[in-house]
Every structure is written in C-alpha cells, then in structure tokens.
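Chemist: have a look; sequence and predicted model below, questions after that.
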Amino acid sequence: MASPSLRVAVLGATGAVGAEILQVLDERRFPVAELIACASADSEGDELEFRGSSVKISRPRGEQLAVCDLVLSAAPGLLSGLLPALRRGRASVIDVTGSLESDPEIPLWLPPLWTLPEGPPRPRFVAVPRGIATGIALALAPFGAAGLLRRVTGVTLESASGAGIAGVGELTDHTVQVLNRMSGERSESEVFPQSLAFDCLPQIGTLEPDGETSEELRLRAVLRRLLRAPDLSIELTRVRIPTLGGSLAAVHAELARPVDADEAARLWKAQPGIGLLGDDELPTPRGSLGHDDTAVGRVRAAGGRLAFVVALNDLRLGAALGVVGAAEALTR
C-alpha cells in the first residue's frame, strides 16, 4: 500500500496531459498529502482545483522538487533543466514526455510488457511511453513474444490533443473561423505546420533530411525498445487529424509464418490491455475516449501478413494511466 503522506509535484499541471494525470490521481485515490502544481511562467500565480482545494501554480524550481517524494513530468522542455537537481535529490521521477525513454539505463513502464525491476533499490527515474506508441506496442507484443514479427508498416492518425491544450485550442478556433468565413483562405498556425481545420497533416515533429520526421524516428525507437526488438524494421507515417481526442493507427505486420484471424484473436484475447472488437464494430478515435484499453479491430490476415487497426485514448491510456500506475508501483 502506498504511503499516506506523499509530496507530489506535477510538471505541466495546466496542460492536457497534466490535467488528466490530476484526474487519475483523484480517481485512483492516490495518497497525495501535498500537491505542487508546476507550469510555465505564463501560468504562474494561477490556481487549479484538486480534491476540493485550490492549488497555486508555480514555476518549477529544482531545490523545491528535489525534496518531493514524486515528480510526475508531463511538460516537454521543463524536465531537462531540472535533471541535475533531481539527480541530487531524493524524489522519484516519472516522465511521459519522451525525454528519458531512449536512455537504456532508465526502465520503461507499460505492463505487462515492461514493469519495474524487483527492488530494492527501486529505480528513481522511470519513463512512460506516450500516445499511440502504447496501443501499437500492446497490439504487436503477442506476435513479438512468439518470435513472429519481421516488419511493421502503417499510418497513425493522431488527434489535436497530442499537441496539448494549445493544439486543441488552435483547431477549435480555426474550425470556427472557417465555418464563419466559408472560404479557402487559410488561418495562420502557431502549433501545427499549417492549419489543421478540415484537413489532415502528414507531419508530426520536425522534418529530417531523409524525409522522416523527428516523431516518426522517436516512435520507431520506443517501439523497438518496448518490444525488445532492436533491429525490427518499422516504417510508420504519422498524420495529425482534425479531431479533439483519441488516436488511431492502421498497422500492417509481416510475420515469420502465416497467422489467420482466429489465431490472432486468441493471442490478443490473452494480452492484457487489449479490447478485441467484433466484426461489426469499428475502432475509432472518438469511440476510444470512454475506454481504458486499446481497441483492436478491422483484422485481415493473408499468408504471412496481418493488417489491423488500433484506437486508444491518447491522453488517458497513452499517458496519465501509465504515469499513475508507475507511481503506484514505486510507492507500494
């Protein structure tokens, strides 16, 4: 059982992922004695509510965080400058921004694929994979464990929520502007490469010289690590779509031997975290929002090829649940 008196800091508490983490902490009755809500200077001095009390938002300070029991990191860019102080302190750090996931010395958390090493000592830094990587890894894991994976290709369709509150706000504003104007003129975009309203943008992250994006490279790296398959061929194109929440991926896996839909279904049903849909059900971003598992559907098998679609709530299953789950494991 977790300690009843934990001092917990949330980096990025005003963001989309941070807000979801606070909600899950409350839902799971995580024992927070003191909450330190941190965000950028723009939010300093504002207040948020947690369990009926107002909490003032502050900018993160290394010496303050170092004496916390837990630091839950959900704000890209905030953690790196704080790492020296955190390494000197006693706080356990759980990061879902991608800042730590490439470090082979830092354990990942995605049960049942990755759980924390049996203690003691418990790790002080833990990386939680985020977004669509969670769903793809869980869906591919049974085939990887059976030694069947040879190549993975596909397309991800990821909502504006993956770019945080700013992304959702920009999509909402631009959608209203287009509806009011009803013209082909584009709104200026600050969050996405161009306006996302009524459009799809095949670029998430910055473009690299070889034509891939930084986030496509990151997704490949984290999937290889999650699946313990460092040489697995993975080619995934990441696309931003004009929805407010939930994400989807159409995945094609080349396997070492033929696997029919029935065998695939048996493997998925035995995999925790997977919700296998019926033939008349569709995995959709919107439909994923009310569920805490990865929906798998549209399954097609031919020879050594398997095609399927996964959908998940990218903020909840793909972020907050993992962070709080890791926090529970660290404090048992």
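Modeler: Great, that's in hand. Keep in mind that what you see is a predicted model, and the values were worked out from it rather than measured. Numbering: from 1, shown residues only.
Chemist: use CA for all of it now, contacts and neighbours both
Modeler: OK.
Chemist: which positions in the host helix or strand of Asp173 come out as buried?
Modeler: Per DSSP states H and E: Asp173 is located in helix 164-181. Using 16 or more other Cα atoms under 10 Å as the test for burial, helix 164-181 gives 164-172, 174-175, 177-178.
Chemist: got another one to weigh against that:
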Amino acid sequence: MKKYNVAILGATGAVGQEFLELIAERHFPFNELKLLASKRSAGKVINFMGKDYVVEEATDDSFKDVHIALFAGGAASKTFAPAAVKHGAVVIDNSSAFRMDPNVPLIVPEVNPGAIQNHKGIIANPNCSTIIMTMALKPLHDVAKIKRIVVSTYQAVSGAGKEAIEELDNQVKAIVENRPAEANILPSASLPKHYQIAFNLLPQIDVFVDDGYTKEEMKMVNETHKILNDYNIGITATTIRVPVYRSHAESINIELESALSADDARKALAAFPGVIVQDNPAEMLYPMPLFTSNKDEVFVGRIREDKSVQHGLNLWVVGDQIRKGAALNALQIAEYMINHKLLEV
C-alpha cells in the first residue's frame, strides 16, 4: 500500500489530538508526519506511536513534500491553505473559511462522496452539528424527500475547545465548594460578556447576525443545503450550549414530501453506513452523550411520527462532535481519496 506524507495543522488542540488518535487507531497509511501549530505551541514534544515529534511553527514552507494536510480549524486555515495547495498538498480543512466557497467541496463521505473529485486542492469539513444532522437526514431524504427541517441542538462544551472544558470543570468545583463561578470563555471568548455554563444552558453559539440568528445556526442552514444539494428545503435552527463535556445532541423535526412511517424510517436509518439506531422506548433505550462519546457512529432514537403536520417525523440524534463531527470525518475524506485513487503521489 502507498504511504502518504501527512501534516496536521493545529496538532496540539482537541481536534489535532483526535487526528493522531484516529490515525493510529485506523492504521492510516502515513509515511512522514509533520505536527504544526502556532508559534506559542511550537517546541512541544508529542509522543506518537512510540516516536517523539517536535511540534513546528507553521509557515508557508511547512507543506513542502506533504500529500495530505489536515487542518484542525481556526484562522490559520485562510493563511496556510493556499500555501499548502501551492506545494501540491490536498488540504482537508475543519474551519469555516472555505465551506461556502462554490469552488470547494463540502463533504460528509457517507452523504456526498461524489463531490470530492471536484476539489481544486481544498476540501472543506462541515460544521460538527451539520455533519451529525446530515448523517441522519440523508437516508430519509433519499426515500421520501425532505421539505422542511426544524432543529434544536444541545452542544457540548468541547465544541468550544479545551478552555471551555476547563471552565466547566472549574465552575462545577467552585459551585460545589460554595465559591463564585468565574466565566471567561462562553458563549465565546471574543465576546464582551460571558456566562456560567455549569448547571445552565446558553442559547447562543457564535455571534448573532442581522436577523437574530447566530452564525452557528446559519452554518447548519447553509451547509445542509450545500451538502444535500437541495436549496429548496426549508431549514430553521436553534443552537444551545449545554454543560456536557462531549457529544452533541439534536432534536430534529422534519416534514417530508411523501408518507414515511416511523418503522420505515428506522429501517432506512439502520441500513445507512455510520448510523446506529437506538430506539426502544419500552426498554428506555435512546442515544445519550454519556454513551456516544468517543464513538465513531451517529446514533438516532426517539423516532416517531409527528401528527401535527402531514408526513412529519421527529428524531433525536447524538454524535461525538470531535470524532465524526470533526477529525474522523476529515480522515474519512482522506481515506476515500486513497481508496478511490484520487490522490497523486
């Protein structure tokens, strides 16, 4: 089997660390590995598969002789993606920088793999909540065609990075010890106000746009249209940050063009790669973040017909947003390219 030179930009962050774990776990065929990060993180040593790697400061020249560049996300993508492409690498990017660029494929490998071959050097990884949602929507859309989606998300703090995890930890300890809980990170570190997440819910992820929605909500709308290649679907989203460490949950109500029973929906979902149906109310079986964290699949339960509209269904969908919602999805894109001989070496 051919082996590929791989660079990971953002190697010290949560997604970067997940890339490393998955590369080892999935026996990804790498030859040389470069770990890149900002100047602040450069010089750190990461032991991976028995070998010490020194994290290098990312520069334009970091991508020489790299075949696959896995970008963990962030502002660095806009800076370094063009440089990586210039050196001949294929960039698989977790940031939002290129997702809505008409020249950049936005890919969930189980949903729209055919679009990968249209890339011009950059392939975008969708928003974590969008990936999780489209995994559940695609098999139903194929069977009965979706007209409208109403989605509410319950998103774990790890979606906001390591600092948000630490803040939840610190706040819980403070409250248990009867001390004030300090808030400096959520809803977003860049905002002028911050709120406690411990024992609370925050109805804001990212900043608000002009119509009262947040950027996170509009990502789910716009990206879903692009991934499903159907701009006629009505979509509205409300995204909520919850005091859970890992694994996003979504309550999804869909209206279909034709009738689809709950049983037929279960069958379609169960047959779809990467989806596990957990749906047995009699046994109190349904997906929860507690049990879906560190799992590769997207879990679907509480599948039931919505009697308030014609051809309506309700779903409860849960998935690990660092795995399938980020690192795993990106690595699957690279694996698809390797398996279908779409990478030149």
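Modeler: The structure has been received and is ready for your questions. In this text, all values refer to a predicted model and were calculated from it rather than measured experimentally.
Chemist: the helix holding Asp173 of the first structure vs the second structure, average distance?
Modeler: Average distance, helix 164-181 of the first structure versus aligned residues of the second structure after superposition (mean Cα distance after the TM-score superposition for the first structure): 1.5 Å.
Chemist: now what about that helix, what contacts it?
Modeler: For helix 164-181 of the first structure, the external contacting residues (Cα atoms under 8 Å, 6 or more residues apart in numbering) are 15-17, 160-161, 187, 189-192, 195-198, 242, 244.
Chemist: for Pro117 of the first structure, state which of the residues you listed is nearest.
Modeler: Val17 (25.8 Å; Cα to Cα).
Chemist: for Val172 of the second structure, see how far away the residue in the second structure sticking out farthest from the centre is.
Modeler: Relative to the centre of the second structure, and counting by Cα atoms, centre = their mean, the farthest-placed residue is Asn178 at 35.7 Å. Noted for Asn178 of the second structure: a distance of 10 Å to Val172 of the second structure, by Cα to Cα, to the nearest Å.
Chemist: ok, now Glu335 of the second structure?
Modeler: Following Cα to Cα, the distance that separates Glu335 of the second structure from Val172 of the second structure is 40 Å.
Chemist: over to Gly159 of the second structure?
Modeler: Taking Cα to Cα, one finds Gly159 of the second structure at 18 Å from Val172 of the second structure.
Chemist: can you check Ile8 of the second structure too?
Modeler: Distance from Ile8 of the second structure to Val172 of the second structure, by Cα to Cα: 33 Å.
Chemist: please apply the same query to Lys295 of the second structure.
Modeler: From Lys295 of the second structure to Val172 of the second structure the distance is 26 Å (Cα to Cα).
Chemist: and Gln204 of the second structure, by the same measure?
Modeler: 20 Å.
Chemist: same deal with Arg266 of the second structure?
Modeler: Distance from Arg266 of the second structure to Val172 of the second structure, by Cα to Cα: 38 Å.
Chemist: alignment lookup: Phe63 of the second structure to the first structure.
Modeler: In the first structure, the residue paired with Phe63 of the second structure is Leu65, using TM-score structural alignment.
Chemist: kindly report the same for Gly301 of the second structure.
Modeler: Match for Gly301 of the second structure (TM-score structural alignment): Gly297.
Chemist: can you tell me the SS state at that match?
Modeler: The three-state label given to Gly297 of the first structure by DSSP: H, G, I helix; E, B strand; the rest coil is strand.
Chemist: tell me who's in contact with the residue most central in space within the first structure.
Modeler: Centroid-nearest residue in the first structure, with Cα atoms, centre = their mean: Arg130, separated by 2.0 Å. By Cα under 8 Å, 6+ apart, Arg130 of the first structure lies in contact with 96-98, 314, 318-319.
Chemist: can you show me the strands along the first structure?
Modeler: 6-11, 32-38, 47-50, 53-58, 70-73, 92-95, 125-127, 149-158, 233-240, 247-255, 274-276, 294-302, 305-312 (DSSP state E).
Chemist: ok, back up a step: name the nearest of the contacts of Arg130 of the first structure relative to Glu105 of the first structure.
Modeler: Distances from Glu105 of the first structure to the contacts of Arg130 of the first structure, taken by Cα to Cα, are shortest for Gly98, at 14.3 Å.
Chemist: what's the burial count for the closest one?
Modeler: 18 (other Cα atoms under 10 Å).
Chemist: touching, it and Ala133? I think so.
Modeler: No. Taking Cα atoms under 8 Å as the definition, Gly98 of the first structure is not a contact partner of Ala133, at 11.0 Å.
Chemist: any residues in contact with both of these two?
Modeler: Joint contacts of Gly98 of the first structure and Ala133 (Cα under 8 Å, 6+ apart) do not exist.
Chemist: can I get the buried residues of helix 164-181 of the first structure in CSV including distance to Trp109 of the first structure?
Modeler: Formatted as CSV, the buried residues of helix 164-181 of the first structure follow (distance: Cα to Cα, whole Å):
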residue, distance to Trp109 of the first structure
Gly164, 22
Ile165, 25
Ala166, 27
Gly167, 26
Val168, 27
Gly169, 30
Glu170, 32
Leu171, 31
Thr172, 33
His174, 36
Thr175, 37
Gln177, 41
Val178, 41
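Chemist: ok, so of these, who is nearest Ile21 of the first structure?
Modeler: Nearest member of the buried residues of helix 164-181 of the first structure to Ile21 of the first structure, counting by Cα to Cα, is Gly164, at 13.2 Å.
Chemist: that'll do, ta.
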